[in-house]
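1. Would you be able to build a 3D model of this:
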Amino acid sequence: MLKTSYLLAVTFAFSACVSQKSKKLQSVTELKDKTGWTTDTLRKDVIWYKFNAVTDGEFANQNVNVISFNPKLKMGKMLLDYKKEKDSLSVFASRISGALAGINATYFIEKKDSADYMHLRLKGIDIQNVKVPKSSIYWWKHQGMFTFNNEGTDFAIHFSSEDFGKIKSENIMTGAPMLIDNFKPVGLTFADTAGVNLKKLHYEHYLKHQGIRHPRTAIAVSREGNLLLVTVDGRNKKALGMSAKELTAFLSRYFNPRSAMNIDGGGSTMMWVKGEPHNGIVNYPTDNKKFDHYGQRMVETVLFIK
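-> Sure, this is the predicted structure:
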């Protein structure tokens, strides 16, 4: 009897140990290369990855935050919020009940010179339709589209349609450029600046806008259907920022997602995490031209996990 009890105790302890190891491994299996990363579990379905490397041969002096949301665990949802009057990310967060983490979303809708380059559909209602012709300097701004269901649990990123009326998804948010399409790193060649005098180009020209280093915000969908919210800090020697090409290479190297799309970056790049200092802002927004957490920009669209 004692022998049997001993064996049961050992078996239970071993199983518990294996279970704990499995949980720990599960939280980092998305990372293909863990060098330079730290990981924090915000909730069983929400993992916060933090990258900071000084000596990495490819991505030295970069500061990156990634929130991974696993909808299959059925513990939460993603929410896209839009406000014409604009607010900071932390103010958006204060209004969203149960908000756990979030980022700024796509390019501005309400902007006199370019309000028609984006498409935004929420719960079946088209708030903004793309109207710019292919000859416009803004033609590329809606190259990709993020679609999701009303429940905020099923996600896809594809090249935009020629006719958004044919897209049946209840929700559409466009952005650009596409970085990864069905595992193909299309962003590696989108803005090839070789031999181009960037000083002569308009700021919104796709080569200048995407071919040089800036703070970046992106979204990605993993092979398993997880949603990744990504911010890359920039404009500082401690955080150099990335071009679209570099961001594509970064995501491919560390996460190898099925698809990924760049969204509004620069001074708009912000990430918020519940309970963190500095009003929850964990990256280094640049609108105050300081390397701190207080340079939030007023934006119109945000993506949150709750």
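2. Please make it C-alpha for all contacts and neighbour counts, starting now.
-> OK.
3. next SSE after the strand ranked longest in the chain?
-> Secondary structure of the chain read by DSSP state E shows that its longest strand is strand 78-87. In the C-terminal direction, the helix or strand that comes right after strand 78-87 (DSSP states H and E) is helix 89-95.
4. Off-centre distance for the helix or strand following that following helix?
-> Under the assignment DSSP H and E, the closest C-terminal helix or strand after helix 89-95 is strand 101-104. Distance, stretch centre to chain centre, for strand 101-104: 8 Å (CA atoms, centre = their mean, to the nearest Å).
5. Quick one: neighbours of the residue nearest to Ser161 when sequence neighbours are not counted, just the number.
-> Closest residue in space to Ser161, ignoring its immediate chain neighbours: Ile167 at 7.5 Å, by CA to CA, 6 or more residues apart in numbering. Under the neighbour criterion other CA atoms under 10 Å, Ile167 is assigned a count of 13.
6. Proceed likewise with the subsequent sequence, for comparison:
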Amino acid sequence: MKKIILGAVLYTITAPFCLGQVKWTNVDSLFGALPSSVHVFTTTDLIEGKPNIAYYVLADLKNRKLNFTTDTTYQRRFTPQQFYEKNQQPLLVVNGTFFDFATNRNLNAVIKNGKLVSYNVHSTALKGKDTMLYMHTFRSAIGITKKRKADVAWLYTDSSARFAKAFQQVPGFYKDYLPAVMNKTLQNQSVKWKMQSAIAGGPVLIQNGKVDVSNNEEYMFIGKAIDDQHPRTAMGYTADGKLIILVVQGRMPGIAEGASLTQLAKLLLDLGCVEALNLDGGGSSCMLVNGKETIKPSDKEGQRAVPAVFIIENKK
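-> Coordinates of the predicted model:
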């Protein structure tokens, strides 16, 4: 059941599902002035018997006074707080893509103002008995069109093409002896993905209103790592056009254990997401609302520097 009392008073959303009954409490008042179409919720209810701290932001995509955008860097990384200052103190900043620590390189696509500014890494040379083979993957992304419609899809990105190619059904990974990525069969299954803003990560967690984790197809987390509990960042959207950005605190025994991918998916499903995906987690997970942290980052140094973020800002 859902119980919502609009206005300045506190309200909660009670979410029953197999993780147990999770109660989300509205904490708008802790984060300064917010538009009427943006709300912040938190919970400390247990996840399968383990301590938990999580927050999510709900934002109405139809509110044209909000701008949904991204920002990224080149050969360097910023903390979310630095992105916040760099972008004139927007309403929300949250980490997004996976990246290479050694080179600071984004490993996933980013679209800003309708342009691809970062690309998925599709081809990886294998080692050992597969030395002569390349692994080809299609990682997922969430995008928002000019008409403020959200979509989650699996992408092929090419720096020579204006638009990403999108698959609405997961194509899975494959191996071959050539560094080329897409064969003709896959090309025929893809369409131009004309998004105004987008950020990629993976794997997809919710498809067609159901928990359906495409971890194996995206070749993300190997073996039992899918069940490990970590800090998490995820995004999805509801059938009525609400964007949901969820962060789960973790790696703090006795305080906040984190969530597995399946647990994360179930949280998003119960919040009403019809499509959703996982983004970079662990020490990278961090969401700022009006410059204030929601979850506490797990790195002892505090906020981890990252190469790309998703942003919500008030239009001026």
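7. if we can go back for a sec, so what touches the longest strand of structure 1?
-> 110, 151-153, 297-306 (CA atoms under 8 Å, 6 or more residues apart in numbering).
8. Next step: those residues restricted to strands.
-> Going by DSSP E, the strands hold 299-305 from the contacts of strand 78-87 of structure 1.
9. between those, which is closest to Leu42 of structure 1?
-> Closest approach between these and Leu42 of structure 1, by CA to CA: Ile305, at 10.8 Å.
10. Isn't that closest one up against Ala99?
-> Yes. Proximity of Ile305 of structure 1 to Ala99 meets the contact threshold set by CA atoms under 8 Å, at 6.0 Å.
11. could you say what helices and strands the lengthiest helix in structure 2 packs with?
-> With secondary structure taken from DSSP state H, structure 2 has its longest helix at helix 261-270. Taking 3 or more CA pairs under 8 Å, 6 or more residues apart in numbering; DSSP states H and E as the contact definition, the neighbouring helices and strands of helix 261-270 of structure 2 are strand 12-17, strand 204-207, strand 210-211, strand 232-238, strand 273-279.
12. Tabulate the ones you listed (CSV), appending distance to Met252 of structure 2.
-> Converted to CSV, these look like this (distance: least, CA to CA, whole Å):
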stretch, distance to Met252 of structure 2
strand 12-17, 24
strand 204-207, 24
strand 210-211, 27
strand 232-238, 13
strand 273-279, 20
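13. how close does the equivalent of Ser260 of structure 2 over in structure 1 get to Thr106 of structure 1?
-> Ser260 of structure 2 is assigned Ser243 in structure 1 as its aligned equivalent, the criterion being TM-score structural alignment. The span separating Ser243 of structure 1 from Thr106 of structure 1 equals 17 Å under the rule CA to CA, to the nearest Å.
14. neighbour count winner among these two?
-> It is Thr106, of Ser243 of structure 1 and Thr106, that has more neighbours when counted by other CA under 10 Å, with 27 against 22.
15. My guess is the more buried one contacts Asp264. True?
-> Yes. Using CA under 8 Å as the test, Thr106 of structure 1 is close enough to Asp264 to be in contact (4.8 Å).
16. which residues do the two both contact?
-> With contacts defined as CA under 8 Å, 6+ apart, the residues shared by Thr106 of structure 1 and Asp264 are Gly175.
17. In space, what's closest to Asn182 of structure 1 - neighbours in sequence excluded?
-> Spatially, and ignoring its direct neighbours in sequence, Asn182 of structure 1 is nearest to Arg258 (5.0 Å; CA to CA, 6+ apart).
18. Does whatever helix or strand Val40 of structure 2 lives in pack against any helices or strands, and if so which?
-> Element membership for Val40 of structure 2 (DSSP H and E) is strand 38-43. Where contact means 3+ CA pairs under 8 Å, 6+ apart, strand 38-43 of structure 2 is packed against strand 20-26, strand 54-60.
19. quick one: the first one to helix 261-270, angle?
-> Put simply, strand 20-26 of structure 2 runs at 60 degrees to helix 261-270, going by axes from the mean of the first three to the mean of the last three CA atoms, to 10 degrees.
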